[in-house]
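Asks: The following comprises the amino acid sequence and a computationally predicted model.
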Amino acid sequence: MTRAQTDIDAETVEAAIDWLVRLQGEAVTERDWLDFDAWLTASPAHAQAYDAALAFDGRLDLDARFDQVEPVAAPLTASRGEVVPLRPTRRVWIWSAGAAIAAAFVAGAVLLPASGLLGAHETTYVTGVGERRTVALEDGSRIEMNAASRMTVRFERHARRVHLGDAQAFFDVAKDSSRPFVVSAGDTQVRVVGTQFDVRHRDGLVAVNVRRGLVEVRPNLARDAAPFRLRPGQGLSHRKGQKADARVEAVAVEEVAGWRQGRLIYRDQPLSQIAGDMNRLFPRPVRLGDAEAANMRLSGVLIVDDQDAMVDRLSHLLPVRTTTTDDAIVIRAR
């Protein structure tokens, strides 16, 4: 555990508690989250006060569960994933405790959990070559994984976290203002509450495209830098390890995650990326026979069906010729 700093005043703590209560309300809006993000990033003291409020709120969750357990001898049989309803006075407790938390901050006596994890658990999901999978999460969110993808989902008390390895996935996130949904891909972090968006993390490149809602993206930014905020019809791309290379561009909403409908949509993408995508769809590898072919770029749509048919279409879209063997398909410049 780490001791909180002592330069956080009571007004800041009260503001943190106010935000915690507001964001847990049913009427929270996109504007509320934008205003909250601006407040949170305005000062390190704000973030620390909010963390303390979350920790205190978590403690109330535990207290409420203990208060509801009947003192009987029979063993408890509730499953690990069961959610015990909280008393309706929970938010009143938060408000009444505000002065106590503020006083503790001023006195330098607030201790924050080092990990913030209470009952956290994680699951890893993998798809093979040519395999797609839809994962239904316990919070009502759904994740559609593209072929040859790997991701780990971790549910914590105050956050829902997904780590994408080499992967592409479309997220339909259930709204839960008390637990933001955070996706990590390389050195990029994506944060939402409830929305639909696609994240591609392949070959060191991260691309985020938004279909619905508001998505906050932080691609290798300095700690005090403002994140990008993407709206429907916007996308951002970033190469891992690079600074100040992130670009926000317009994307057609109907094209976001076109792979879900069997369409690979490219906008000035290198043939090396297209070959890589095909290698995730079919067991017979596609290889590029020369540098000229690898550097060619494509803007267009490839329908995903038979591998030979896809390669044939590619040869009509680019000046390439293909050689097919039992072991591989080799593409060379004409």
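Replies: Arrived safely.

Asks: Could you use CA atoms for every contact and neighbour count after this?
Replies: Noted.

Asks: Need the single longest helix in this protein, by residues.
Replies: helix 44-68 (DSSP state H).

Asks: Tell me which residues of the next helix or strand after it come out buried.
Replies: Next along the chain after helix 44-68, taking DSSP states H and E as the criterion, comes helix 90-96. Neighbour counts over helix 90-96 (16 or more other Cα atoms under 10 Å) mark Arg91, Ile94 as buried.

Asks: what about the nearest residue to Arg133 once chain neighbours are set aside, neighbour count?
Replies: Spatial nearest neighbour of Arg133, excluding adjacent residues (Cα to Cα, 6 or more residues apart in numbering): Met145 at 5.2 Å. By the criterion of other Cα atoms under 10 Å, Met145 has 25 neighbours.

Asks: just to revisit the earlier point, just checking, what packs against the longest helix of the chain?
Replies: With contacts defined as 3 or more Cα pairs under 8 Å, 6 or more residues apart in numbering; DSSP states H and E, helix 44-68 has these neighbours: helix 10-23, helix 30-42, strand 111-112.

Asks: quick one, that helix and helix 10-23 angle?
Replies: Counting by axes from the mean of the first three to the mean of the last three Cα atoms, to 10 degrees, helix 44-68 points 60 degrees away from the direction of helix 10-23.

Asks: between helix 44-68 and helix 30-42, how big is the angle?
Replies: 120 degrees.

Asks: buried ones in helix 44-68?
Replies: Neighbour-count burial for helix 44-68 [16+ other Cα under 10 Å]: 45-58, 60-61, 64.

Asks: Residue nearest the middle of the chain, spatially speaking?
Replies: Closest to where the C-alpha atoms of the chain average out (Cα atoms, centre = their mean) is Val183, at 2.1 Å.

Asks: roughly how far apart are it and Thr77?
Replies: 33 Å (Cα to Cα, to the nearest Å).

Asks: Could you do Arg280 as well?
Replies: The separation that Arg280 has from Thr77, given Cα to Cα, amounts to 44 Å.

Asks: cool, Arg132 as well?
Replies: 36 Å.

Asks: Which helix or strand contains Asp268?
Replies: Using DSSP H and E, Asp268 falls in strand 263-270.

Asks: ok, second structure coming up, stack it against the first:
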Amino acid sequence: MNPGDVSAEILRDEHLTQAAAEWLIRRGAGLNSAEAAEFAAWHADPRHAIAFARVEKTQHLLFRLPQAPTAAALMAEADSLMRRARPAKPSRLHGWPTYVTLAAAACVTVALWLAWPTLRPERDIFATLAGQRQSVTLNDGSTLVLNGDSEVQVAFAAAERRVQLHRGEAHFFVAKDPARPFFVSADKVTIRAVGTAFNVRREANAIDVLVTEGKVQVTHGVTGANGAAALPIYLVSGESVHIDTLSSAIAVASDAAPAGEKLLHSAPRLVFSDTPLGEVVALFNRYNQLQIEIAEPELALRAVRGNFDADNAESFIALMERSGDAQIERVSPTKVRLHKAP
């Protein structure tokens, strides 16, 4: 068994962790010579030394913990118990009440140790390249699936869970935790969910949200005619919303994608209905290492209809060539340029 396996086994041993916490608190209250010798004998065991070092490190980390309500309450309780456990005089107080208090303080320390992954803020950035997908399990048990050419930033705290979608598309499977609401923000749009699954796609000037399970609340920066903030939109499973961040147009649909829109990516299939070629190319570039360029601006406005596998750009390029809609230039093994047909 390697050192990492031993350390993981010790971390899972709650009895050993509690014993280490009790010694930490007793040492903080002061040890007499006999107790110091007892502690030294206990600490001589390598497994005990590792457990004690972990608990001691946790104590140091907790003193640097941001002021989360849960952590603050536990720390206050631990401090109170420590004060009660410490003798008023230099001489040791031996007796049942003292050791009951020490045990209670140890339990609080163990609780803080076990709760540390939840209490500490999680701040991470995850990103994918074109043609890649990545599944990430977050520390609360939620899962996010990033599609190609996408990036998110995770910022979890004790009171809430937040994810910022900087670009691209992600599907979220949210673990239930009513005490810590889950928010996803993309541009001026924010989605709130508790125990649900939904998809968010961020384009240059639009945000698409599709709910695949449960219910979400969508708030946005679009204001009414009188300048008042618009009411939030509530979506249930099978419903979607398309928000144009330039024109402020909002379209809500049920069960299927609205005309002119693409289905959000819960499966690798794209559906186009009179969709501008520029938008079509942007989607294919997200899912494929083979990148497509459009040579002329007017070609980017040409409408496209059809169903395609998201990760098969070659089939789309071949269709464009066969139909005479565009001429194909193979710039490199990973780049194709579309030109207007003569």
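Replies: Received it, and whenever you're ready, just let me know what you need. All figures in this text were calculated on a predicted structure; none of them were measured in a lab.

Asks: still on that earlier bit, the helix or strand just after the strand holding Asp268 of structure 1 aligns to what range in structure 2?
Replies: Remark: after strand 263-270 of structure 1, the chain's next helix or strand is helix 271-281, criterion DSSP H and E. Residues 277-287 of structure 2 are where helix 271-281 of structure 1 aligns, with TM-score structural alignment as the criterion.

Asks: contact partners of that stretch?
Replies: Stretch 277-287 of structure 2 has contacts (Cα atoms under 8 Å, 6 or more residues apart in numbering) with 129-132, 147-150, 168, 272, 291-294, 299-304, 310-313.

Asks: swap the cut-off to 7 Å and go again
Replies: The contact list for stretch 277-287 of structure 2 (Cα atoms under 7 Å, 6 or more residues apart in numbering) reads 130-132, 148-149, 291-292, 300-304, 310-311, 313.

Asks: what does stretch 193-203 of structure 1 give?
Replies: 166-177, 180-181, 185, 206-214, 256-257.

Asks: Could you do stretch 166-186 of structure 2 as well?
Replies: For stretch 166-186 of structure 2, using Cα under 7 Å, 6+ apart, the contacting residues are 140-147, 149-152, 159-165, 190-203.

Asks: just to revisit the earlier point, any idea how far the residue nearest to the centre of structure 1 is from Gly81 of structure 1?
Replies: 22 Å.

Asks: do Asp37 of structure 1 as well
Replies: In terms of Cα to Cα, Asp37 of structure 1 sits 30 Å off from Gly81 of structure 1.

Asks: more crowded one of these two?
Replies: Neighbours were counted for Asp37 of structure 1 and for Gly81 using other Cα under 10 Å; Asp37 has more, 15 against 9.

Asks: Keep only those of the contacts of stretch 277-287 of structure 2 that are in strands.
Replies: If you go by DSSP state E, the contacts of stretch 277-287 of structure 2 have Gln291, Ile292, Ala303, Val304 in strands.

Asks: how about the residues you listed, which pair is most distant?
Replies: Gln291 and Ala303 (19.6 Å; Cα to Cα).

Asks: And the two? Which one has more around it.
Replies: Per other Cα under 10 Å, whichever of Gln291 of structure 2 and Ala303 has more neighbours is Gln291, with 20 against 16.

Asks: Wait, the more buried one touches Lys335, no?
Replies: Yes. Gln291 of structure 2 is in contact with Lys335 according to Cα atoms under 7 Å; the separation is 4.8 Å.

Asks: what's the counterpart of Thr322 of structure 1 in structure 2?
Replies: By TM-score structural alignment, Thr322 of structure 1 lines up with Gln327.

Asks: Pretty sure its match sits in a helix.
Replies: No. Using DSSP: H, G, I helix; E, B strand; the rest coil, the secondary structure at Gln327 of structure 2 is strand, not a helix.

Asks: Skip the chain neighbours and tell me the closest residue to it.
Replies: His339 is the one closest to Gln327 of structure 2 (Cα to Cα, 6+ apart), at 5.0 Å.

Asks: List of residues touching the one helix or strand the one you found maps to?
Replies: His339 of structure 2 is located in strand 335-340, with elements delineated by DSSP H and E. Contact partners of strand 335-340 of structure 2, identified using Cα under 7 Å, 6+ apart, comprise 290-296, 299, 326-331.

Asks: swap the cut-off to 10 Å and go again
Replies: 281, 285, 289-300, 314, 317, 320-321, 324-331 (Cα atoms under 10 Å, 6 or more residues apart in numbering).

Asks: what do you get for stretch 10-17 of structure 2?
Replies: 4-5, 20-23, 47-48, 50-52, 54-55, 106-107, 109-110, 113-114.

Asks: Could you give me the buried positions within that stretch?
Replies: Ile10, Leu11, Leu16, Thr17.

Asks: what distance separates that stretch from the centre of its chain?
Replies: 28 Å (Cα atoms, centre = their mean, to the nearest Å).

Asks: what span of structure 1 lines up against it?
Replies: So stretch 10-17 of structure 2 sits over no part of structure 1, by TM-score structural alignment.

Asks: What residues sit buried inside stretch 323-334 of structure 1?
Replies: In stretch 323-334 of structure 1, counting by 16+ other Cα under 10 Å, buried: Ile329, Val330, Ile331, Arg332, Ala333.

Asks: go on, stretch 199-210 of structure 2?
Replies: For stretch 199-210 of structure 2, using 16+ other Cα under 10 Å, the buried residues are Asn199, Val200, Arg201, Arg202, Glu203, Ala206, Ile207, Asp208, Val209, Leu210.

Asks: Repeat that for stretch 156-174 of structure 2.
Replies: For stretch 156-174 of structure 2, using 16+ other Cα under 10 Å, the buried residues are 156-158, 161-174.

Asks: No more questions from me, cheers.
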